[in-house]
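[1] Sequence and predicted structure below; questions after.
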Amino acid sequence: MIGGLQALLWLLLSAMNWSVESCALLAMALGAWLTGGLHLDGLMDTADGLAAGQERCLEAMDDSRVGASGVQALLLVLLLQAGALIRLGPWAPLALVMAAVIGRVAPLSAMARFPYLRQGGTAGFHRRHWHGAQEWVPSVALLLLLLIGAALMGGGLAPSVSLVLVVGLGAAWLIVGCLGRRLGGHTGDTYGACLVWGETVTLVGSALVFPAVLGAG
C-alpha cells in the first residue's frame, strides 16, 4: 500500500509536468510521512549502536539522541534512494512498489531466523505473535503478482523484474543475517534498519537494471 501510494504520487506529479528530481524527493517524503519516520529512526539507532561496540550496542540504540553514525547512515540512504529514483525516471513507480514489498520481507526474515533481544520492547509484539510459514503468504502473493504483471506487459520486463527481485531479496537476507549474527538477535530498531536497506538496495538495483535493459522511456 505504501509503495503504491508513492507510485501514484509520482504518476500524478509527472502528469503535471513536475521534474523527475521533484517527483523523487516528494515520493520519498511521502513514504517517511506515512510511516512516521519509524524505520528511518531504526536505521539511525542501529548505526549508532553498531558504532558503539558490542558491549554498549543495545544501550546506544536505546538512547533517544542521534549520533554521528546515525546521521551518516540516514544521509547515505537518502542520497542512494534519491539518486536511484532520479535515474529510474519513468520506471520509478514500479521500483517503488517492488522496494516497499522487499523492504517489508526483511523484518519477516529477521523474525523467523533470530530471537528478539528486547523482551519488553514494543516490536516484541510482532515476534510474540509470529505464526510461522503463513506470515510469508501476503509477501509471496505480492511478488508473484508483480512477476505476472511484468510478464503480461511484455517487452522484456519480466526478466528485469525477476533479476531485481532476486538481488533485493538476496541483499535483504544477507543484511538480516549479518545484523543478527553481530548482535545475537534483532530488535525493533534493526527490523527498521533491515527494511530501509532492503528498500534501498532494491531501488539501486532497479536503477542499474531497468534503464540499461529497457531504455529510458
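    Right, received. Where do you want to start? From a predicted model like this one, the values you see are computed outputs, not experimental measurements.

[2] only C-alpha atoms for contact and neighbour calcs from this point on.
    OK.

[3] On the three-state scheme, Glu55 is what?
    Under DSSP: H, G, I helix; E, B strand; the rest coil, the three-state class of Glu55 is coil.

[4] Pull the number of nearby residues for it.
    By the criterion of other CA atoms under 10 Å, Glu55 has 11 neighbours.

[5] Would you mind measuring from it to Met61?
    Using CA to CA, to the nearest Å, Glu55 is found at 12 Å from Met61.

[6] what does Arg118 give?
    Going from Arg118 to Met61 by CA to CA gives 11 Å.

[7] So for the two, which sits in the more crowded spot?
    Shown here are Arg118 and Met61; by other CA under 10 Å, Met61 has more neighbours (26 against 14).

[8] In contact with the more buried one, which residues?
    Met61 sits next to Asp45, Thr46, Asp48, Gly49, Asp189 when contact means CA atoms under 8 Å, 6 or more residues apart in numbering.

[9] Report the buried residues of the helix or strand where it lies.
    Per DSSP states H and E, Met61 falls inside helix 57-62. Using 16 or more other CA atoms under 10 Å as the burial criterion, the residues of helix 57-62 that qualify are Cys57, Leu58, Ala60, Met61.

[10] what separates stretch 159-178 from the chain centre, distance-wise?
    Computed by CA atoms, centre = their mean, to the nearest Å, the separation of stretch 159-178 from the middle of its chain amounts to 11 Å.

[11] hold the first one in mind and look at this next one:
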Amino acid sequence: MMGRTTAMTAFLDALAFLTRLAPARPCSPAALTRCVPWFAPVGLMLGCLCTAAASCGLAFLGTLPAYAATQSCGLFVTALLWLALELWTTRGLHWDGLADLGDAVGAGGSRFWEILRDSRIGAFGALSLLVVFCGQWAALAWHLGALHRFELVLAPVWGRACAIWLAASTPARTPDSLGGLVQAGASPALAHLHGLAALLLAGLLCVRGLGFYQSFVLLIGQYTLTRTLSAAARRQGGLSGDFLGASIELGQLWFLLVTL
C-alpha cells in the first residue's frame, strides 16, 4: 500500500510540475527527482487530451455545410487547437527553454549563460519558436488529415522521453538546478527502459504501416539529436533545464515529422 501511495504522489508531483492538470503543490527537490520516471505518463495524458479535443473539433467542423470546400483550413484549425491546448496545459514551460537556448546558441561566445538566463527573447529565440511551432503545426494537420490518432497521442510521450535520454547521458552544470534534479532522477536503467519502449514503438509503427526505413530514421535521428544536445551542454559546462525543455519540443517535432 505504501509503495502504491508513493507512486501516486510522485505521479501527481509530475502532473503538477509539468502541467495545469493537477492543483499546484509544493515540490521539494527530492520530490522533483522522484517524479522524473512519470514524465512520459504525463505526456500520455497530454496526448490523449489534446488529440481528443482536436478530434472533437474536426468532427464538429465536418458537420458544417461548407466544410468540404475548406477541409484543409479545418485541418489547420484543429491542429492549432491541439497545439494551443498543449501550450495552455503546460504553461509554455518547454517552449520557454527552446527560446532561451535558441538565443544563447545563436549568439554564441562567452556570454552563453548570461543570455540563457535573460528573460527577454531575442531574434534567434523567436526564430527557434517560429520554426518549431510551424513544423509541429503543419505535421499535426497532416496527421489529423490522415486520421493518425495513435501518432498524435504518442508525440508528447516521445518528447518527454527525450528529456530522460538527455538527462541520463549528460552531467548537470549544478546539482541543485532543475537540470541537476532531473538528471539525478534519470537513472541509466530508466533511460534504457525508455529506449526499449522506443524500439517496441518503432516495431509497432511498422506493423501499423510506417515504413521500416522511417522507423530506422526515427531512432537514429533521435539518437543523433540527443547526442548533439548533450555535446552542446557539455561544451557549456553541463545540463540545465532549458536544454531539457528544448529537447522535449525538438523531439516531439522529430517524431511528428518522421511518422508522417
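    That came through fine. Only a predicted model underlies this, so the values are computations on that prediction, with no experimental measurement involved.

[12] Make CSV out of the buried residues of helix 57-62 of the first structure and add distance to Arg113 of the first structure.
    Shown next, in CSV, are these (distance: CA to CA, whole Å):
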residue, distance to Arg113 of the first structure
Cys57, 20
Leu58, 19
Ala60, 24
Met61, 21
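
[13] between the residues you listed, which is nearest Ala207 of the first structure?
    Ala207 of the first structure lies nearest to Met61 out of these, by CA to CA, at 31.7 Å.

[14] Tell me the residue in the second structure aligned with that closest one.
    In the second structure, the residue paired with Met61 of the first structure is Leu116, using TM-score structural alignment.

[15] if I look at its match, how far off is Ala79 of the second structure?
    Taken as CA to CA, the span from Leu116 of the second structure to Ala79 of the second structure is 30 Å.

[16] does the counterpart of Ala167 of the second structure in the first structure sit in a helix or strand, and which one?
    For Ala167 of the second structure, the aligned position in the first structure is occupied by Met111, per TM-score structural alignment. Using DSSP H and E, Met111 of the first structure sits in helix 92-113.

[17] Please identify the buried residues of that helix?
    In helix 92-113 of the first structure, counting by 16+ other CA under 10 Å, buried: 92-111.

[18] just stretch 197-210 of the first structure next, same as before
    Under the neighbour-count criterion of 16+ other CA under 10 Å, stretch 197-210 of the first structure has 197-207, 209-210 buried.

[19] quick one: which of those residues is nearest Val137 of the first structure?
    Nearest member of these to Val137 of the first structure, counting by CA to CA, is Gly198, at 18.6 Å.

[20] Show the contacting residues for the equivalent of that closest one over in the second structure.
    Gly198 of the first structure maps onto Gly251 of the second structure when the alignment is built from TM-score structural alignment. Residues near Gly251 of the second structure by CA under 8 Å, 6+ apart: Trp158, Gly159, Cys162, Gln222, Leu225.

[21] Helices of the second structure, residue ranges please.
    Residue ranges of the helices in the second structure, as given by DSSP state H, are 2-18, 29-34, 39-62, 71-90, 93-107, 112-116, 123-145, 149-169, 178-185, 188-207, 212-235, 241-258.

[22] With the first structure overlaid, report how far the last one is off on average.
    Looking back up the chat, that one is helix 241-258 of the second structure. Comparison of helix 241-258 of the second structure with the first structure after fitting gives an average deviation of 1.0 Å (mean CA distance after the TM-score superposition for the first structure).

[23] you'd agree Arg117 of the second structure is up against Gly102?
    No: taking CA atoms under 8 Å as the definition, Arg117 of the second structure is not a contact partner of Gly102, at 11.9 Å.

[24] any idea what Ser177 of the second structure aligns with in the first structure?
    So Ser177 of the second structure corresponds to Gly121, using TM-score structural alignment.

[25] what's around the residue nearest to its match when sequence neighbours are not counted, how many residues?
    The shortest distance from Gly121 of the first structure to any non-neighbouring residue, by CA to CA, 6 or more residues apart in numbering, is to Gly188 (7.3 Å). Neighbour count of Gly188 of the first structure, defined by other CA under 10 Å: 24.

[26] Kindly report the same for Gly102 of the second structure.
    Neighbours around Gly102 of the second structure, by other CA under 10 Å: 26.

[27] OK, contacts around it?
    Phe124, Gly125, Ala126, Leu127, Ser128.

[28] again, only using 6 Å
    Phe124, Gly125, Ser128 (CA atoms under 6 Å, 6 or more residues apart in numbering).

[29] again, but for Trp137 of the second structure
    Contacts of Trp137 of the second structure by CA under 6 Å, 6+ apart are Ala79.

[30] That one matches what in the first structure?
    Counting by TM-score structural alignment, Trp137 of the second structure lines up with Ala82 in the first structure.

[31] Which position in the first structure pairs with Leu200 of the second structure?
    So, by TM-score structural alignment, Leu200 of the second structure is matched to Leu144.

[32] How much space separates the match of Ser177 of the second structure from Pro107 of the first structure?
    Note on Gly121 of the first structure: its distance to Pro107 of the first structure, by CA to CA, is 15 Å.

[33] Pro211 of the first structure too?
    Using CA to CA, Pro211 of the first structure is found at 29 Å from Pro107 of the first structure.

[34] What of His129 of the first structure?
    Distance from His129 of the first structure to Pro107 of the first structure, by CA to CA: 14 Å.

[35] same check, this time on Trp18 of the first structure
    Distance from Trp18 of the first structure to Pro107 of the first structure, by CA to CA: 34 Å.

[36] Likewise for Ala60 of the first structure?
    21 Å.

[37] sorry, back to before: what angle separates the helix holding Met111 of the first structure from helix 68-88?
    Orientation of helix 92-113 of the first structure against helix 68-88 (axes from the mean of the first three to the mean of the last three CA atoms, to 10 degrees) gives an angle of 140 degrees.

[38] Superposed on the second structure, what's the mean shift for helix 92-113 of the first structure?
    On superposition with the second structure, the mean distance recorded for helix 92-113 of the first structure (mean CA distance after the TM-score superposition for the first structure) is 2.2 Å.

[39] Thank you kindly, that will do.
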